[in-house]
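Visitor: Here is my input, please return the structure:
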Amino acid sequence: MDVAALSPAQARARFRAGERVPTAGWCRGWTQANLIAVPAPLRYELLLFAHRNPRACPVLDVGEPGAWSTTLFRGDLRTDLPGYRLYRGGEPVADLDEVTGQWRADLVPFLIGCSFTFEGALLAAGVPLRHLEQGRNVPMYRTNVPCESTASLSGPLVVSMRPVPEELVSTAVEVSGRYPRVHGAPVHVGDPAAIGVLDLDRPDFGDPVELRPGDVPLFWACGVTPQAAIMASGVEYAIGHLPGHMAVLDVRDDDYRVT
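Guide: All right, here's what the predicted structure looks like:
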């Protein structure tokens, strides 16, 4: 079955059964989200960090301590994503297929908006998506742009990059700008070095994507930013999604579109 035609429940069942793939292009029309689960004492600090950095950390939903489902995600957050990353003392210590045994009773799950949400709209507007064409995970990079910090959390802005033909750059900016709650318009267009990205072929997360002649790199704020803050701040314990391997929500992309 075409993965774009799957419902969220069908996709989650496949991930629960062991399918491990990036989720760009899955469940057309359904919203995807980043997962970060932190110990309860840090939840308000993370909310404040998100409030101060809304382009990178748009909070869509928050669960109760120990909960493994939320209002917008009616599956099991411990098993129904296609990949997880476990952090101890700010260090990524394991990439896991499921985290049932690692999900502590004090963990508070946050679902953060994802730029995959507007990819369908980009395609509908004629903007090609090179990572889908090339069968790769979207590339993501740490920048030299610092996020606005809190007492316990700080770190760099992380961006996702999509090469866009020069004549379609304004279209991509306009279309994605209609989705402000899931990162919105790009935070940077053009020269990667201006934001501290020195080699597009060496992303910090995801896969390198080949630019075609006439392509311009566009950079969107990325929901992996909280994981970068977890690492930079030495948070004692956290669970995130494997970058590019998202939570598929029970809410539609169009619910986040503004006119």
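Visitor: C-alpha from now on. contacts and neighbour counts both.
Guide: Noted.
Visitor: is it fair to say Val145 lies in a strand?
Guide: Yes. Counting by DSSP: H, G, I helix; E, B strand; the rest coil, Val145 is found in a strand.
Visitor: need the contact list for it.
Guide: Residues near Val145 by CA atoms under 8 Å, 6 or more residues apart in numbering: 156-157, 195-196.
Visitor: Just send these back as TSV, with secondary structure, neighbour count and distance to Val108 too.
Guide: Output for the contacts of Val145, formatted as TSV (DSSP: H, G, I helix; E, B strand; the rest coil; neighbours: other CA atoms under 10 Å; distance: CA to CA, whole Å):
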residue	secondary structure	neighbour count	distance to Val108
Pro156	strand	19	23
Leu157	strand	26	22
Ile195	helix	19	32
Gly196	coil	13	32
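Visitor: Do a quick rundown of the helices in this structure.
Guide: With DSSP state H, the ranges of helices along the chain come out as 8-16, 43-52, 119-124, 130-133, 169-177, 225-233.
Visitor: so who does the closest residue to Asp61 other than its chain neighbours touch?
Guide: The shortest distance from Asp61 to any non-neighbouring residue, by CA to CA, 6 or more residues apart in numbering, is to Leu111 (5.1 Å). The contact partners of Leu111, taken as CA under 8 Å, 6+ apart, are 33-36, 59-62.
Visitor: Please work out how many residues are found near Ser144.
Guide: Rather than Ser, residue 144 is Asn. Neighbour count for Asn144, taken as other CA atoms under 10 Å: 15.
Visitor: ok, the nearest residue to it once chain neighbours are set aside to Asn137 distance?
Guide: Leaving aside its chain neighbours, Asn144 sits nearest to Gly196 (4.9 Å; criterion: CA to CA, 6+ apart). Noted for Gly196: a distance of 21 Å to Asn137, by CA to CA, to the nearest Å.
Visitor: to compare against the first, here's another:
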Amino acid sequence: MRLFSRWHLEPSRLDQGRESRAVSDFQQFKRLSVRPLGHVRQAIRKGVYCGQTAGLAPGKQQCNVAILPLDCAMDFFTYCFRNPRPCPLVHVSDAGDPIMRPLGHDIDIRTDIPQFNIYRDGRLIETVSDISDHWRDDLVSFALGCSFSFEDALLSRGFRLRHIERGRTVPMYRTNVQTRRAGAFWGPTVVSMRPFSPDDIDDVCEITGRYPYAHGEPIHIGNPERIGIENLEKPDWGDLPDVQDGELPAFWACGVTPQVALRNARPSLCITHAPGRMLICDLPNTGPDDNGSPVRDSSHGS
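Guide: Below you'll find the model as predicted:
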């Protein structure tokens, strides 16, 4: 298991380690951004790359991930069903099966995400790049659509996304827009933000609206205070935004929303992707199937 929390180090050494790792991740990102998916997946699986995945493997769908014990999986499934914009379901595994066959011929959910957050009773206990030591026969994996899929479409149409250009994680914020509760799962909608020229907003909405399994079009454009964001310069997750003069911030429902609901529900164990570090699938960005329905593995009944 590759563990990132080394609390025995002095703070100054921790800071140096974080800076060194960030530089290394960015260098790896630049190299991997022009490599095929198989190479990217192997780098992640081996722990060589632990950074954000936006801009990697263009044309391939990326997914948010949540892994839960079977005893609370149905309530979480219901929560996703009731909140499709922030929680668009792409695939649900059988209990105990870490191989995500419908999403990729060799995807192993235990190793194929750059970083995982591990929660116990709603509390983050560690961040790792391999969850093999935590795997159990009762764990169910959920793959949910991710905005990185529509980002690929925007890039192909010539729109600039500065967080990708700079190897950063998109800024994300809590809002005052509440989701629909299911069992113990509840919480606010979390949004990701990307700025655009007012002249481009209509096209951006039209393009991203074609990807309902990847959060669809923005849920809000303009004044962030209207959705409860008091300071755009202080994201709750991700890196600082870069909004230039004359641009409008556009906010999309975000896959961190179910992570907040998971923390509120406080299951005995929950494993998620770390923000910005997604599961990269073999599926094309055109969607799970022709009509955007969730993937189903008929041989496993999931």
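Visitor: rewinding a little: how far away is the equivalent of the residue nearest to Asn144 of the first structure over in the second structure from Phe29 of the second structure?
Guide: Matched across to the second structure, Gly196 of the first structure falls on Gly228, judged by TM-score structural alignment. When distance is defined by CA to CA, Gly228 of the second structure is 33 Å away from Phe29 of the second structure.
Visitor: which position in the second structure aligns with the residue nearest to Asp61 of the first structure?
Guide: That one, Leu111 of the first structure, aligns with Ala143 by TM-score structural alignment.
Visitor: Can you tell me how far its match is from Asp112 of the second structure?
Guide: Distance from Ala143 of the second structure to Asp112 of the second structure, by CA to CA: 13 Å.
Visitor: what do you get for Asp130 of the second structure?
Guide: Note on Asp130 of the second structure: its distance to Asp112 of the second structure, by CA to CA, is 8 Å.
Visitor: quick one, which of the helices of the first structure is packed in tightest?
Guide: Ranked by mean neighbour count, the helices of the first structure are led by helix 225-233 with a mean of 23 (mean count of other CA atoms under 10 Å).
Visitor: Tell me the counterpart of Thr143 of the first structure in the second structure.
Guide: Under the alignment (TM-score structural alignment), Thr143 of the first structure pairs with Thr175 of the second structure.
Visitor: still on that earlier bit, which ones among the contacts of Leu111 of the first structure are found in strands?
Guide: 33-36, 59-62 (DSSP state E).
Visitor: tell me which of the residues you listed is nearest to Ser176 of the first structure?
Guide: Ser176 of the first structure has its nearest neighbour among these in Ala33, at 15.8 Å by CA to CA.
Visitor: Pro249 of the second structure -> the first structure?
Guide: By TM-score structural alignment, Pro249 of the second structure lines up with Pro217.
Visitor: what's the burial count for its match?
Guide: Around Pro217 of the first structure there are 20 other residues, counting by other CA under 10 Å.
Visitor: Now it. Nearest residue, chain neighbours left out?
Guide: Pro163 (4.3 Å).
Visitor: residue in the second structure matching the one you found?
Guide: Per TM-score structural alignment, Pro163 of the first structure is aligned with Pro195.
Visitor: any idea how far the residue mapped onto Ile107 of the second structure from the first structure lies from Thr259 of the first structure?
Guide: Aligned counterpart of Ile107 of the second structure in the first structure: Gly75 (TM-score structural alignment). When distance is defined by CA to CA, Gly75 of the first structure is 31 Å away from Thr259 of the first structure.
Visitor: what about the two, which has more around it?
Guide: A direct count of neighbours by other CA under 10 Å for Gly75 of the first structure and Thr259 places Gly75 higher, at 22 against 5.
Visitor: residue contacts, the more buried one?
Guide: By CA under 8 Å, 6+ apart, the contact set of Gly75 of the first structure is 9, 12, 68-69.
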